[in-house]
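>>> only geometry, no sequence info:
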C-alpha cells in the first residue's frame, strides 16, 4: 500500500465523515494546521480536556474504520 492508495483514502474519508463536527475540527486543527491542544482550546472556546476527548474520538474512529 502506498500513501496514495485510493481504497485507503476512501476509508479514511468515510471515517472522517463519521466524526462529530467538534472532533473533526479538533483533528484538522491539530493534524493539518499543526496547532497544539492549548491553541485549539483557546480558538474553539473549549477546555483542554474537551480538546483531548474530541481528539481521542477522532483517532479511535479513524483507527477502527480506516
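That came through fine. Fair warning: this is a prediction, and the values are worked out from it, not measured in the lab.
>>> Please count neighbours and contacts with C-alpha atoms only from this point.
Will do.
>>> which helix of the chain spans the most residues?
The residue-count maximum for a helix in the chain (DSSP state H) belongs to helix 48-65.
>>> Would you quantify the distance from the most centrally placed residue in the chain to residue 57?
Note on the chain: the residue nearest the mean C-alpha position is residue 27, at 2.6 Å, using CA atoms, centre = their mean. Going from residue 27 to residue 57 by CA to CA, to the nearest Å gives 9 Å.
>>> repeat for residue 42
As judged by CA to CA, residue 42 and residue 57 stand 19 Å apart.
>>> Structure two is appended below for comparative analysis:
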C-alpha cells in the first residue's frame, strides 16, 4: 500500500476544507456588512445574485447576526 499518496491527499483535503470554512465565514461577514451599509430596496436581490444564496438564506444569516449584537 502506498500511504504517501494517501497522506498527501488527506492533507490536501484538510487544507481545502479549512480554506472553504474560512471563505464561508468571510463571505457571511461581508454579506452582513453589505446588507447593513446604507440599506436600500433591492439590496437583498443583489446580494443573492452575487453569493448564490437564496433570499431566505440571507434573511436567516441577518437574523443570526442580529442575535450576536
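The structure has been received and is ready for your questions. Bear in mind that the values here come from a model prediction, so they are computed numbers and not experimental data.
>>> what helices or strands is the longest helix of the first structure leaning on?
On a contact count with 3 or more CA pairs under 8 Å, 6 or more residues apart in numbering; DSSP states H and E, helix 48-65 of the first structure meets helix 6-18, helix 21-31, helix 37-44.
>>> What lies in contact with it?
Outside of helix 48-65 of the first structure, the residues within contact range by CA atoms under 8 Å, 6 or more residues apart in numbering are 11-12, 14-16, 18-19, 22-24, 26-27, 37-38, 40-41.
>>> Go through it and flag the buried ones.
Neighbour-count burial for helix 48-65 of the first structure flags 50-52, 54-55, 57-59, 61-62 (criterion: 16 or more other CA atoms under 10 Å).
>>> cool, stretch 16-24 of the first structure as well?
Applying 16+ other CA under 10 Å to stretch 16-24 of the first structure flags 16, 19, 22-24 as buried.
>>> Of those residues, which is the nearest to residue 7 of the first structure?
residue 16 (14.4 Å; CA to CA).
>>> doesn't residue 24 make contact with the closest one?
Yes: counting by CA atoms under 8 Å, residue 24 is a contact partner of residue 16 of the first structure at 6.8 Å.
>>> gap between residue 69 of the second structure and residue 43 of the second structure?
Residue 69 of the second structure sits 21 Å away from residue 43 of the second structure, going by CA to CA.
>>> What residue in the first structure is paired with residue 61 of the second structure?
Residue correspondence to the first structure (TM-score structural alignment): residue 61 of the second structure is matched to residue 54.
>>> meant to ask about residue 45 of the second structure, not that
With TM-score structural alignment as the criterion, residue 45 of the second structure pairs with residue 38.
>>> Cheers, nothing more for now.
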